[in-house]
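Student: Kindly return the folded structure for what I paste below:
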Amino acid sequence: MANENYSNTYPDGQYSWCGNLKWIDNNTVEFEAGLAYNYMGIIEHVIVKYNVLDNSLECISQ
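Tutor: Have a look, this model is predicted:
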């Protein structure tokens, strides 16, 4: 389920939680997160990789 675009329906429009933030290289940060759907009815645990240089985002299901 990598590289999917998620429509997050959590009321404030954010991840339900995130942690274990680390830099992979000079441009990429990685963290674990819970993506919330249906106002917290469904939570999917993912690893998120964000490349700040090209503004790309990758979500990988755990």
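Student: use CA for all of it now, contacts and neighbours both
Tutor: Noted.
Student: residue ranges of the strands in the protein, please?
Tutor: Ranges of strands in the chain, per DSSP state E, are 17-23, 28-37, 42-51, 56-61.
Student: possible to save the ones you listed as JSON lines with mean neighbour count?
Tutor: Putting those into JSON lines (neighbours: other CA atoms under 10 Å) gives the following:
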{"stretch": "strand 17-23", "mean neighbour count": "12"}
{"stretch": "strand 28-37", "mean neighbour count": "20"}
{"stretch": "strand 42-51", "mean neighbour count": "17"}
{"stretch": "strand 56-61", "mean neighbour count": "16"}
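Student: and this one, so I can compare the two:
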Amino acid sequence: MSKQCTKPKRKRDAEWFKDKVLLVQAQDNGQVLQEEELEFLADPGIAESSSNQTVFT
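Tutor: Presented below is the predicted three-dimensional model:
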């Protein structure tokens, strides 16, 4: 089985949350964000397929 990932997922750590907060604050202040920054804000930080895991018992 192979995965087709366009970008590696970023580790969710203190720096990840700090970057999210800074981007939200910049957006609230009316600053225009780059497309990459908007994608980062829209990313919930979890893979789409993680909620569709199959469990065998």
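Student: How close are the two chains, by TM-score?
Tutor: Remark: TM-score between the superposed chains equals 0.22 [TM-score structural alignment, normalised by the length of structure 2]; 28 aligned residues with a CA RMSD of 3.9 Å.
Student: Can you point out the buried residues in the helix or strand hosting residue 22 of structure 2?
Tutor: Element membership of residue 22 of structure 2 [criterion: DSSP states H and E] is helix 14-28. By 16 or more other CA atoms under 10 Å, the buried positions in helix 14-28 of structure 2 come out as 20, 23, 24.
Student: closest to residue 41 of structure 2 among these?
Tutor: Distances from residue 41 of structure 2 to these, taken as CA to CA, are shortest for residue 20 (6.4 Å).
Student: Now for the closest one: which residues touch it?
Tutor: Going by CA atoms under 8 Å, 6 or more residues apart in numbering, residue 20 of structure 2 touches 40, 41.
Student: Quick check: the gap between it and residue 26 of structure 2.
Tutor: According to CA to CA, to the nearest Å, residue 20 of structure 2 and residue 26 of structure 2 sit 10 Å apart.
Student: shared neighbours of these two, which are they?
Tutor: Counting by CA under 8 Å, 6+ apart, residue 20 of structure 2 and residue 26 have no common neighbour.
Student: Please name the residues that touch the closest residue in space to residue 19 of structure 1 that isn't next to it in sequence.
Tutor: Setting aside the residues directly before and after it, residue 19 of structure 1 is nearest to residue 32 in space (CA to CA, 6 or more residues apart in numbering), at 5.4 Å. By CA under 8 Å, 6+ apart, the contact list for residue 32 of structure 1 reads 18, 19, 20, 21, 45, 46, 47, 48.
Student: Let's have those in a markdown table, adding distance to residue 60 of structure 1.
Tutor: Converted to a markdown table, these look like this (distance: CA to CA, whole Å):
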| residue | distance to residue 60 of structure 1 |
| --- | --- |
| 18 | 14 |
| 19 | 15 |
| 20 | 15 |
| 21 | 15 |
| 45 | 9 |
| 46 | 5 |
| 47 | 5 |
| 48 | 6 |
